[in-house]
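Novice: Quick check, what structure comes out for this input:
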Amino acid sequence: METPMDQENYKRAKEQVKEIRGFYSHLMVFILVNLFFLYINLKHSPEHLWFFWPTVGWGIGVFFHGIRVFNHHPFFGKGWEERKIRQFMEEEQRRRKKYE
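Specialist: Below you'll find the predicted structure:
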């Protein structure tokens, strides 16, 4: 028998898998399009390497997408939020017990 908690965990895990799949799709499109840009650049204007700029700009976006999907927020990530929520809940619980 599945509990509501099991269902919630399954739902969260399924959403995480969906986000990871989206990131890998984004990464694959990034690689393919930038290889195409490189080909066009070298074929038509090899003296000026312009393909570098869209690659850097888009690469920054892919980097931050990966950070979000794989939960590696160095400052205010999901773990930080959950710790703060727990901290505030515990403080509130202590205040209530103090006045009981």
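
Novice: going forward, measure contacts and count neighbours with C-alpha atoms only.
Specialist: Fine.

Novice: Geometrically speaking, which residue is the centre of the protein?
Specialist: The C-alpha lying nearest the average C-alpha coordinate of the chain belongs to residue 68 (Cα atoms, centre = their mean; 1.8 Å).

Novice: so after the host helix or strand of that one, what's the next helix or strand?
Specialist: Here residue 68, judged by DSSP states H and E, is contained in helix 52-69. As assigned by DSSP H and E, the chain's next helix or strand after helix 52-69 is helix 78-98.

Novice: how big is the angle separating that next one from helix 52-69?
Specialist: 30 degrees (axes from the mean of the first three to the mean of the last three Cα atoms, to 10 degrees).

Novice: One more sequence to fold, the one below, so I can look at both together:
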Amino acid sequence: MQPLTPEEIDRLARKRAGAKLGWYIHAAFYVAVNLLLLAVSDVGFGTRRWTPFPMVGWGIGLLLHGVSVFLIGGNSGLRERMVEREREKLRRQHGSPRP
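Specialist: So this is what the prediction gives:
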């Protein structure tokens, strides 16, 4: 793998920071909305508690978002390795020389 230029490092750092900030915002909305749902469910709408269903569904989405940001997209380099494999495959298929 080639060393990154300062511009590439800055671009990649901004992209990763934006992805992490997006997850933090997602988590904050998850907490706020689910607290609101808990308050609403305690006021009425029957005696059966219905709030665990949206909490679990949205929680799974939040978990998958976190996995994609912190495990796959961040420090592991998995995405970069996959991109490099795809580049190599395309170069072989189309006969392009390696830079």
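
Novice: Superposed, what's their TM-score?
Specialist: Comparison of the two superposed chains (TM-score structural alignment, normalised by the length of structure 2) gives a TM-score of 0.70, and 83 aligned residues with a Cα RMSD of 2.5 Å.

Novice: returning to what we had before: tell me how far the residue nearest to the centre of structure 1 lies from residue 31 of structure 1.
Specialist: 19 Å (Cα to Cα, to the nearest Å).

Novice: pull the longest helix from structure 2.
Specialist: Of all the segments of type helix in structure 2, defined by DSSP state H, the longest one is helix 6-43.

Novice: matching residues in structure 1 for that one?
Specialist: Equivalent residues of helix 6-43 of structure 2 are located at 6-43 in structure 1, counting by TM-score structural alignment.

Novice: Return the mean post-superposition distance for the matching stretch against structure 2.
Specialist: Following the fit onto structure 2, the mean deviation recorded for stretch 6-43 of structure 1 is 0.5 Å by mean Cα distance after the TM-score superposition for structure 1.

Novice: How about that stretch, which residues are buried there?
Specialist: Within stretch 6-43 of structure 1, the residues that count as buried by 16 or more other Cα atoms under 10 Å are 19, 20, 23, 27, 30, 34, 37, 38, 41.

Novice: Output these as CSV; include the columns distance to residue 88 of structure 1.
Specialist: Shown next, in CSV, are those (distance: Cα to Cα, whole Å):
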residue, distance to residue 88 of structure 1
19, 29
20, 31
23, 33
27, 38
30, 41
34, 46
37, 50
38, 52
41, 55
